[in-house]
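[1] give me a model of this one.
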Amino acid sequence: MKADRARLSAYFQAGEEMAGIQDVARLAGVGTGTVSRVINGSGYVSSKTRDRVERAVAELSYTPNELARNLLQNRSRIIALIVPDLSYPFFAELACAVEQRLMVQGYKTMICNAVRQSTNEEEYLSMLDRNIVDGVLTATHSLKHEQYFRSHKPIVSFDMFYHEGEIPIVTVDHERGGRLAAEELLQAGCRRLLQFRDAEEAGRFSFMERHRAFEESVRSAGAECRNVYLEWNEFREDYYAGIAEKALSEHPDVDGIFGTDGIVLHCMRAALMRRRRIPEELRLVAYDGTKALNTAYPSVTALVQPIEKLAEAGVKLLLRRIEGKKLRRDKIVLGLRLRRGMTTGHSGRRSG
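    From the prediction side, this is the model:
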């Protein structure tokens, strides 16, 4: 055995060939099945035998064939994350958070950028049926819900109700977010408010609740709520810049604005170019609270979505589905918070 150890070690240290599981077994003086149990942490192996195998693995710098192991387990260890547009800050931060959590769990992330094309989304979804990926986390909404439901494979949705009881959803309390935004602007003295909102589309999207709650809260207070409808699945910067310019031109008397981060930043720019003072003449509240707001001045009041917690909850739900475990609940609603900034007349106090 000592001779085998010396010969094998010298051979592989010379870099002539990668060590295989048979070489580890020969060096440790055990069968390949025992090596496999040690590497995979499955089945009983005595501590003495485990030590011999681990020393042989280290000495030969053996790396398990991950692809072969995954094929045997009928797993790819890859998760697809479908987002509408990765250039949009919210989806970029969500993708980063999801990837980090999957990595800790031993999974790789395939980022699927739909970019306004339902055909892209359909192709990514088909990878699940072809076993290219083990599961899908989706934050997009180009396809009809039937196409998701048809796959009968592990899927978890961010914000979109595809099929209750079949496709779990992770979301935030958008209704409360809409109310908090309205209350913040009303308390700041706004009476003519403008909301940038998503156009009504077929399907059930939890984020639509914030638009309804905002408008109801404003009108219940006797103030005016005007709606500017955005094109569906449109996240381009030039589009946001154009619609912000148009809105401020057509509504020069508004004193309060509510929209997502990108829209609010472009509205601030358009307002300042018109020499409108913020917050004295115009107050703004953003929705999402991404890092994109960090460089803005004045500092922006925002409803902050808990992106890290969204990613954590989504990954946990999906992995439980992949492992065939029963879900304790198929809908998770997380809280959000109001981060006060200068755009509503505050210096940066936090609420919520």
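[2] hey, let's count contacts and neighbours off CA atoms from now on
    Will do.
[3] gap between the two ends of stretch 180-193?
    End-to-end distance for stretch 180-193: 14 Å, by C-alpha to C-alpha, to the nearest Å.
[4] quick one: distance of that stretch to the chain centre.
    Here stretch 180-193 is found 30 Å from its chain centre; the criterion is C-alpha atoms, centre = their mean, to the nearest Å.
[5] who's in contact with it?
    Stretch 180-193 is contacted from outside by 214-215, 217-218, 223-226, 253-258, 283-285, 303, 338, 344-345, using C-alpha atoms under 8 Å, 6 or more residues apart in numbering.
[6] so which bits of that stretch are buried?
    For stretch 180-193, a neighbour-count test (16 or more other C-alpha atoms under 10 Å) marks 180-186, 188, 190-193 as buried.
[7] now that we have the contacts of stretch 180-193, which of them are buried?
    Among the contacts of stretch 180-193, those classed as buried by neighbour count (16+ other C-alpha under 10 Å) are 214-215, 217-218, 225, 254-258, 283-285, 303, 338, 344-345.
[8] roughly how far apart are Ser9 and Val57?
    Taking C-alpha to C-alpha as the measure, Ser9 falls 11 Å from Val57.
[9] now the second one, please; I'll put the structures next to each other:
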Amino acid sequence: MRKPTIQDVARQAGVGVGTVSRVLNNHAAVKGATRETVLRAIAELDYTPNPHARRIAGGKSYTISVLLPVLTTEFYARLMDGLEAAFQEARYDVAIFPLLDRSRLERYLGSHTLAYQADGLVMATYNLTQMFHERRLRTQQPTVLVDAHAEGVDCSYMDNVGGGALAGEYAADLPGPVYAIWVETELDQLFTTRVFEDRRAGFLRALAAAGRPVHAEFTSSFDTLAARNTASTLLDDAQATPGGLPCTVFASADLLAGALLDEIRLRGLTPGQDVRVIGFDDQPWAAARGLTTLHQPVESMGYEAAQLLLSRLNGYRGPARARRFEPRLIIRETA
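    Model prediction:
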């Protein structure tokens, strides 16, 4: 049997070929009822578009470039799930470019590189305000920031200051010294992120408002061994300080909180009693470990960023839009 064609879909749906094409391209001009009729015909005929014909006919690559700091953390895996869900619905492919070192960062600043040959660009987490102001990002295609915010560009981001404040307000009501662990995130001082700087600002502001000092602050990379070593150093301090236990620790990412929980148990201490732990992310494993943490809808943030970019690709020419997501405190056994 021959494969169904776009003409077959149009005939079954009772519309023109152009309408089917607009549905396949997720064009905003198609009415909801018409879109449903075309999608039903596509499903009934089991029609699959020819990607090469689509690219040639549309004059597009139907590819989105996504620039990420790293690929190996749960946060970015979840962020990609949200991005890809939206792009797949619109039949766009995704090309991922991890920014691992200075040479890659410098290379991606050039508009001739492969990352800039896509129809749209997603940049995750980095504070790119200065880059845009200096016009070092020579992007000709629509661009969206996710997990970051800058003026004059579409962005989907978390209220990290508010999340840090929620953690600080809660920690301030708990007895004993307060500690914090932050994430080292700068890559050769070229691109930076405000995520953890904002969480710290909110956390310290809330503690100060409650008249509570921070006993000590520590910094760790996202490396698992580094996180465990930092947890060990923190607990050494707490156990050596008179009245240091019980204490409360705000670990600004669940990965750090998980390493801290492992070290607490290794020392025969009890989470939630000897050491109260507050994380940030609410990763899928957090509930099973009883981790008190700030929940952030990572997948939704990625999905919304993709929708902002797709609207640009479908013709939106209006001012930049910002979608801010609010974290919420999930109280469990560790605090």
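[10] how close does the residue mapped onto Pro51 of structure 2 from structure 1 get to Val35 of structure 1?
    When structure 1 is aligned by TM-score structural alignment, the residue opposite Pro51 of structure 2 is Glu66. The gap separating Glu66 of structure 1 from Val35 of structure 1 is 15 Å, by C-alpha to C-alpha.
[11] okay, these two: which has more neighbours?
    More crowded of Glu66 of structure 1 and Val35, by other C-alpha atoms under 10 Å: Val35, with 25 against 11.
[12] give the contact list for that one.
    Counting by C-alpha under 8 Å, 6+ apart, Val35 of structure 1 makes contact with 21, 24-25, 53.
[13] just name the closest of those residues to Gly15 of structure 1, please.
    Gly15 of structure 1 lies nearest to Val24 out of those, by C-alpha to C-alpha, at 15.6 Å.
[14] report the secondary structure state of the closest one.
    helix (DSSP: H, G, I helix; E, B strand; the rest coil).
[15] what's the closest non-adjacent residue to it?
    Ala56 (5.6 Å; C-alpha to C-alpha, 6 or more residues apart in numbering).
[16] contacts only, for that neighbour.
    Per C-alpha under 8 Å, 6+ apart, neighbours of Ala56 of structure 1: 24-25, 27-28.
[17] need those residues in a markdown table (columns: distance to Ile111 of structure 1 and neighbour count).
    Formatted as a markdown table, these follow (distance: C-alpha to C-alpha, whole Å; neighbours: other C-alpha atoms under 10 Å):
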| residue | distance to Ile111 of structure 1 | neighbour count |
| --- | --- | --- |
| Val24 | 36 | 27 |
| Ala25 | 38 | 20 |
| Leu27 | 41 | 25 |
| Ala28 | 41 | 24 |
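[18] and which of the contacts of Val35 of structure 1 is nearest to Arg320 of structure 1?
    Ile21 (30.7 Å).
[19] the closest one and Gln13 of structure 1, how far apart?
    In terms of C-alpha to C-alpha, Ile21 of structure 1 sits 16 Å off from Gln13 of structure 1.
[20] in terms of neighbours, single out the busier of those two.
    Ile21 (19 against 14).
[21] for the more buried one, list the residues it contacts.
    Each residue near Ile21 of structure 1 by C-alpha under 8 Å, 6+ apart is listed here: 32, 35-36, 62, 64.
[22] just the buried residues of those residues.
    Restricting the contacts of Ile21 of structure 1 to buried positions leaves 32, 35-36, 62, with burial counted as 16+ other C-alpha under 10 Å.
[23] mind putting those residues into TSV with secondary structure and distance to Ser351 of structure 1?
    What follows is the buried ones among the contacts of Ile21 of structure 1, written out as TSV (DSSP: H, G, I helix; E, B strand; the rest coil; distance: C-alpha to C-alpha, whole Å):
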residue	secondary structure	distance to Ser351 of structure 1
Thr32	helix	60
Val35	helix	56
Ser36	helix	53
Tyr62	coil	53
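[24] ok, which pair from the residues you listed is furthest apart?
    Using C-alpha to C-alpha, the pair of the buried ones among the contacts of Ile21 of structure 1 lying farthest apart is Thr32 and Tyr62, separated by 13.2 Å.
[25] joint contacts of the two?
    21, 24.
[26] chain neighbours aside, what residue packs nearest to Ala287 of structure 2?
    Spatial nearest neighbour of Ala287 of structure 2, chain neighbours left out: Arg332 (7.7 Å); criterion: C-alpha to C-alpha, 6+ apart.
[27] the one you found and Phe203 of structure 2, how far apart?
    As for Arg332 of structure 2, its distance to Phe203 of structure 2 is 19 Å (criterion: C-alpha to C-alpha).
[28] check Pro4 of structure 2 too.
    To Phe203 of structure 2, Pro4 of structure 2 is 59 Å away according to C-alpha to C-alpha.
[29] cool, Ala86 of structure 2 as well?
    According to C-alpha to C-alpha, Ala86 of structure 2 stands 33 Å off from Phe203 of structure 2.
[30] the residue nearest to Ala287 of structure 2 in helix, strand or coil?
    coil.
[31] do the same with Val170 of structure 1
    Per three-state DSSP, Val170 of structure 1 ends up strand.
[32] run a quick neighbour tally on Thr192 of structure 2.
    By other C-alpha under 10 Å, 16 other residues sit near Thr192 of structure 2.
[33] measure the closest residue to it other than its chain neighbours to Ala259 of structure 2 for me?
    Leaving out its chain neighbours, the residue that sits closest to Thr192 of structure 2 by C-alpha to C-alpha, 6+ apart is Glu186, at 5.0 Å. Noted for Glu186 of structure 2: a distance of 21 Å to Ala259 of structure 2, by C-alpha to C-alpha.
[34] next: Ala201 of structure 2.
    Distance, Ala201 of structure 2 to Ala259 of structure 2, using C-alpha to C-alpha: 23 Å.
[35] those two: which has the busier surroundings?
    Using other C-alpha under 10 Å, the more surrounded residue of Ala201 of structure 2 and Ala259 is Ala259, with 20 against 16.
[36] many thanks, we can stop here.
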